[in-house]
Structure formats: C-alpha cells, structure tokens
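S.K.: model the following, please.
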Amino acid sequence: MLSKELFDFTVLDRADVPFVLLDEFLKTWDGVLDAIFFFRDDEFPPIDGLVRDMGLKAPDQDKWFRSPISITRGCRQDKILRLRKMLKPYRYVGMLSYDDFTLQTHRLAGTLLLNCGSDLCCHAFNDHSILLRTSPQVRKLADAYIRKAIGKRERFVASHVRPMPDDCVKLWQSPEEDLDPIQLKEICRNDFMYSSGTSPCCDFHDVPGMRLYNTTTVFIMTHPTIRPRVARMLKAGGINAAFLDLSDLMSINMEAARPLRSPMSFSLLAIVEEAVAADARAFLGTAESSMTGMIVQRLHPSTPCPQERIARELNPRHCYFFSPRPSNELMPRRITNLYANRDMEGQEATFKRR
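M.R.: From the prediction side, this is the model:
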C-alpha cells in the first residue's frame, strides 16, 4: 500500500512535524540498519525477517539493544537522556515498538483520556499521534460506500467484532453452527462476545444502537473469514448488518474520480472500514484490538465520538467497548467510564499487576 494515499500528511506539515517516507529514504540509503532498539523486556522477535519484509537489512546481534524507556521502566527525562546517549553513535536505527512505548497505546483511547503525570512518552503520544489522519482519498471511498449501502443522510452505528487472539479467530472460522463452549473458554480471551452475540436478548447490539441513537442501521467490521458467523449471530437478533466487502471496495474505487493505486487487499479494506466506522453516530469496539484503537482515537469531524473522534476534540461518550461486568452481565460499556479518575501512574500500576 502507498502511504501517501492512506494518510493526510498535510496535517503533519502544518504542525511542523518532521517525517520521511521509507520509499523516499531508500533513494539515498542502502537500507542497512546500524542498530536495533527494542522497547520490551522479553525475547527479541525474529528481527531479521521483520526487517527484511520492509526491504531493509538488520545489523549483527551485538547491535541489538533494549531501550531504557518502556511501559515497565517509565519515561522520565533521565531515561530519555540515556536513550539519546545510546543512539548517538548510530545514524540509521530501527525502533521496535507495539504497545510498549507508552501504556497500552493500541487499546481503546490509549493514553488520550489519561492524565499523563510525569510520563513524557505519554505526553508525546497525546500531542503527536492525533496528527496522523486518514487521507481525503480514503474518506471519499468511505463516503461513497455510505451513500451506496447505507444512505447519505441515514443515521447508523458501527461495531468492530474481533475475537482474540488469532487462534480464537480460527475457531470462529469453523463451519460448525455452534462452537464448543469449552474450546471457547480455553482458546478465546473474549469468549463472552460469542455467547452474547448468540443471545436472543441482543444487548450486544441494542445498547449503543437502535433505541439510544434512533437508528436501525448497523455497520459491522470484522475479518472477512468470520463474517458468515457474525452475520448469523446478528440475524438471530433481528439485525441485517451492513458489511464492506473487497468487491464493494473495488467497485467504488473504480468509480472514484481519483482511484487509489494501492493494490486491493484485506489490509486496505480494513483502512476504508475504519473510515466508515469513524462516520458512525456511535461506535462499539473490541477492547484489545488495535483496529478498534485506531477508530476510537481517530474519527470523522461530523460525528460526536473519540483518536479521529478524540483527535478533533469530539465527545468520547458515544464510544463503547464490549466487556463483561463484575456481575457477569454482558453489556457494552462507555469508554469514558473506563478512564474516569485514572492517571498514568495508576494505569501503570494496574498493568504491572496483571
């Protein structure tokens, strides 16, 4: 996929944020990294393969280092100075990070609704992550799908259904009509999603949906391989959900005034799905998913939800996540309730206890 087609770099330019795209960088660089820095305490991942997939070459293992900054070690000024000193001898450095630069940046609203306290990485993430926005081209494709499949003036709510982890996705791909509850419990971290989705009470869909937001239209994001099961679960509750398929994306892209040149793929489909969900009246996500985090942390200017919802200073109270409550009641919860009266130090302590 072409980064220039996916993201709105004019926002970064206006904010004077320096950046360089890898394909442009490689025009004057041979792609050989001088060092690798890793933000975790556990074993190094398969770095050679990860770097090779990006068209780069990893340095020898004696140049693989652990960052003094992480969610477990914190991000104070002394640690930043130490990292700067470690980086000084090298020109081309690869930084391996997922959710470990600062606390749980991939989940829900990340740190955007937290008091960062003394954690400087948290402040940096809050200041700069919201500047990475979806491109106008992608938003136009999302708008074209909404007009075609939902209706330009039709209110709708959106939800992201993501069984966790990947082995649970494979279980949901099973052709069996009903899944084994023992397997669900053993394999899935959010097995409650399945039991609630097949429940006739339909709390999964209704609380952030029809009654509260006065709509009968639901847009569902989920991996194409489990859509048949998710569609059956919703239909059992009387909901015929809208899905964006790869064939839909190819069609609206061909009809676009400025079609994307990026190859059609499930990854590109997911990015356009995110833009559609960002336009919803309300959004219900899956707490552990980074895709949910992208939507919650970045939504559309015309909607009242959070990062494009938070990025544009929109009210996050119309964003929800799916979770069991202590009473074993399976209901969507407002994201604002999760973050109420929490700060970075309290979140870090909670994370360490898990």
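S.K.: hey, let's count contacts and neighbours off CA atoms from now on
M.R.: Will do.
S.K.: grab the nearest non-local neighbour of L249.
M.R.: L269 (6.9 Å; Cα to Cα, 6 or more residues apart in numbering).
S.K.: which SSE is the one you found in?
M.R.: Counting by DSSP states H and E, the element that carries L269 is helix 266-277.
S.K.: show me what contacts the closest residue to R229 other than its chain neighbours?
M.R.: In this structure, R229 finds its nearest non-sequential neighbour in W172, 7.1 Å apart by Cα to Cα, 6+ apart. Shown in contact with W172 (Cα atoms under 8 Å, 6 or more residues apart in numbering): P163, L179, I226, R229.
S.K.: now the last one: which helix or strand?
M.R.: Here R229 sits within helix 227-236, counting by DSSP H and E.
S.K.: please give me the structure for this one as well, since I'd like to look at both together:
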Amino acid sequence: MSGTSHGALPIRQLLAAKASKASRRRASSADQDSAVPKRLPRLSGGYLFPILAFGPNNQIAGLKEALVLGRLLNRTVVVHDIRNIYHDAKKGGVKGRMGFKLLYDFDYLAQHHSVVSLEELRAEGWDGRIEAVGHFGKAIWSWIKMTVELNVTAESATYIEFGRFDCTKSVVQRMAKKFMPYKVVGVPLAQKVVPNSMYGVELKWTGKQCHDMYLQASGHLIKSSRMRNITRRFRETKLGGADTPYIAAHIRPYTDLCLKWWHKETYDKAKAAGDCKNGHLYLVFVNETVQHMRRLEETVGRGKAKLFIMSYPELKDVITKMYEKVGLHPFFYEMSDLEAELGYKTSISMLGMVEQEISYQANIFIGSSISSMTGMVMQERFARGIPMENTPVFSSNK
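M.R.: Next up is the predicted model:
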C-alpha cells in the first residue's frame, strides 16, 4: 500500500507502530463504557438459547451467529459458559467449561445486544427446559445433548426443520412465525447463519445483512477486564513493557495429526501431505515472520520489537529453535503463568483465550490458514478498526 508520508515514514508503517497503542485506548474506552449503567432491554419475541459445539472458538463464532439471529427474530440471546476443547484434560488441562464473564465483558456486550446470562434467567425462575429446537438441515443430536452439561434440556422440545438459512426476509419471517408459540427456543449454530464464520468470512463490509451484523458482533465481544489485565501484566513483565511494539504469530499445523511431522529431523512436505492440510506453513513461517519484523522495525527501530508466538505447547522447542537460527527470540505465554494469575489449575482452552488477547493487541498479527483461533483474532481486529495489512496470514502453496 502506498500513500503520503509523515516525515520519512509511509502511512502503513505508522499504522503498524500505532496499532498496539490504539488497542490499549480501545481497551480503556471499553472499561469506561462498561461502567455506564446502560443495558438493552429484553425483546418481546422471547429467548434464543444458542446450542454450541466443537472447540471454544467455534462456539464463539456460533454465539456471534446467535447474536445476529436474535436481532432478526426479536429474541433475547441467552449467554452461557464456553466448553473446553474435547481433549483438554489429555493435553494437561482440565475438563469442563470456562465462565463467560471471566472471558468476556458481559456488560459491554449487553450495551449492544439484548442478552441475558443463563444464571440470570435461572434466578428469574426458568426451569432449564428448551421448548423448541429450530435447526437448519439435519438435527445434530450430539450437540443438543451437550446442553445437559449446563443443566438445560431439550428432551421434550418440539423440533422444527428450516432448511438452509439465507438471511432473506421471508426465511426470517417464517422462523419467527414457527417459533411464536415458544418462550425459549434453541438453535444449533456453527456456520449456519453466516457461511465460513469460523474461518474465511470476508473481512469487509459487504452490505449483506447477516454478514455485516456478524462482523459488528465481533467488535462487541471484547475480553473481560480480567483477561485484559492478565495480558497487560504479561506485556509489562515478558514483552519489554506496556508500550513495547511486538508481532504476534499463530503457528497452527492442521490437522492435529500434522504435529508429529514437525518433530522429525527433516520435514518432508510430500510425505506429510496426508496429515498436514497447511503443510506449506513449516516452510515459510520463519522467513515471513522476518519480513514482517523488518517492516515493523523500519518504524520502531532495529531490535526494538518483540515476537510473541501462539501455538501448541508441545511445539515450543521446535519453533524456538527455528526462529533462533535467524536471530529471533520468541516469547510464549505459559500455563504456569496463567495458573499463577488465576490461583487454580485451568484449561488449555483458557490459555488460548489469553493468547488471543495478546495477539489481538499486537502491532502485527500473522495468522495460520484453516484455524478458527486465527479467524476470531482477525475478525476482532477488523471489527475494531485495526488495518488489515497488519493482520496477514502465512502464505499457502496448494
């Protein structure tokens, strides 16, 4: 991107240098907004209970779809805790769920969307019974049964099949009419309302109602003050200070079966192809990180920027060794750091949530393709005004 200069610096470099300061200003603004005693009222259409599945970021994408659907159907969205990834305990974490209000600023969300927490609804006398389940295509029973973990049941619910959702007025009106007799309805959501919502959604305003509403919701789901404070302390103690510029990179071999190939003495992309859907990542992530580091250093000064890495804990040694060969020293957020902050044993999923906030605040964030974790960071950065040239993705060679 070319543009007029400010002194000797191109505009894109100024934007890169200012990104983390801008993110802190937004965080400060969010803190102020959250203190405002304002909340959108309950909607007259009843309640929409999002039935969410897969990993935490897939669930967050589904929640954002629910926020879109709630507005369209004139229903208040029931916000509940986020389930840890299925193999969390096997990876050294814990089973269970993460408290929504520990992760996200509920009060800020409630200023922009009509939402109620599951705890609030229970305190008001709701018995946990979903009266109707609306689904797009085949009902996915394994998802629906997971509501039992929240002491919510759809056992006696009426099931209503709507076919493919296309965000047209006629489809929305049909849904609203079918749901009308029921106070609390559940909808399984994962790329049902917005295609590619987990990863690959267009990061631009398109004029398409559901798409643009989804991106708006991405800007309303900000991390809680607790998560932001944890991030602040990490930056102050490990990344050189609250104002130190840095790059964050998400290095995510996909699928999980690909991890074993990264540990081999010599990486063979051809042999790994069956397990590695983004096998080119291994070959390019170091050099492409160096390129972005040089771009940032043109603004902040050579050696002044840090490098934060979000990846699998078991790849830390491999990644560190590869970066150190080119003179970069990567920093990681450790489970021990998080557990010291929280005061109890926590999940790999919670670790990932903190890593995402650190990545969100970076001057430059480099993502991995085919990753919902990358997708959530990119969506938030776009929705909250960070230039997309500072949110690239590692190249792929299909």
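S.K.: any idea what the TM-score is?
M.R.: The TM-score (TM-score structural alignment, normalised by the length of the first structure) is 0.74; 294 aligned residues with a Cα RMSD of 2.6 Å.
S.K.: buried set for the helix holding L269 of the first structure?
M.R.: L268, L269, A270, I271, V272, E273, E274, A275, V276, A277 (16 or more other Cα atoms under 10 Å).
S.K.: how about stretch 236-254 of the first structure?
M.R.: Those would be 236-237, 239-245, 249-250, 252-253, for stretch 236-254 of the first structure by 16+ other Cα under 10 Å.
S.K.: try stretch 145-163 of the second structure
M.R.: So, applying 16+ other Cα under 10 Å, buried residues of stretch 145-163 of the second structure: M146, T147, V152, T153, A154, A157, Y159, I160.
S.K.: among the residues you listed, which one lies nearest to L283 of the second structure?
M.R.: Nearest to L283 of the second structure among those, counting by Cα to Cα, is M146 at 39.4 Å.
S.K.: counterpart of that closest one in the first structure?
M.R.: Applying TM-score structural alignment, one finds that M146 of the second structure aligns to L50 in the first structure.
S.K.: and that match, which of the three is it?
M.R.: helix (DSSP: H, G, I helix; E, B strand; the rest coil).
S.K.: go on, the one 5 residues further on?
M.R.: Secondary structure state of G55 of the first structure, per three-state DSSP, is coil.
S.K.: now do A280 of the first structure
M.R.: Under three-state DSSP, A280 of the first structure comes out as coil.
S.K.: that one: neighbour count?
M.R.: 25 (other Cα atoms under 10 Å).
S.K.: ok, the corresponding residue of the second structure for it - contacts?
M.R.: Under the alignment (TM-score structural alignment), A280 of the first structure pairs with A362 in the second structure. By Cα under 8 Å, 6+ apart, the contact list for A362 of the second structure reads A19, S20, P245, Y246, I247, A248.
S.K.: hang on, isn't the last one packed against I309?
M.R.: Yes. With the criterion set as Cα atoms under 8 Å, A248 of the second structure and I309 qualify as a contacting pair; they are 5.7 Å apart.
S.K.: quick one: the strands in the stretch 201-350 of the second structure, in order.
M.R.: 246-251, 306-311, 330-331 (DSSP state E, counting those that start in this stretch).
S.K.: average gap between the first one and the first structure?
M.R.: The reference is to strand 246-251 of the second structure. Superposing on the first structure and averaging over aligned pairs (mean Cα distance after the TM-score superposition for the first structure), strand 246-251 of the second structure comes out at 0.7 Å.
S.K.: trace that strand over to the first structure and give me the residue numbers.
M.R.: Strand 246-251 of the second structure maps onto residues 156-161 of the first structure, going by TM-score structural alignment.
S.K.: swap in the shortest one?
M.R.: Strand 330-331 of the second structure corresponds to residues 241-242 of the first structure when matched by TM-score structural alignment.
S.K.: same deal with the second one?
M.R.: Using TM-score structural alignment, strand 306-311 of the second structure corresponds to residues 217-222 of the first structure.
S.K.: could you check how far the matching stretch is from the centre of its chain?
M.R.: 16 Å (Cα atoms, centre = their mean, to the nearest Å).
S.K.: show residues contacting that stretch.
M.R.: With Cα under 8 Å, 6+ apart as the test, stretch 217-222 of the first structure has contacts from 150, 155-162, 209-210, 239-244, 270, 273, 277.
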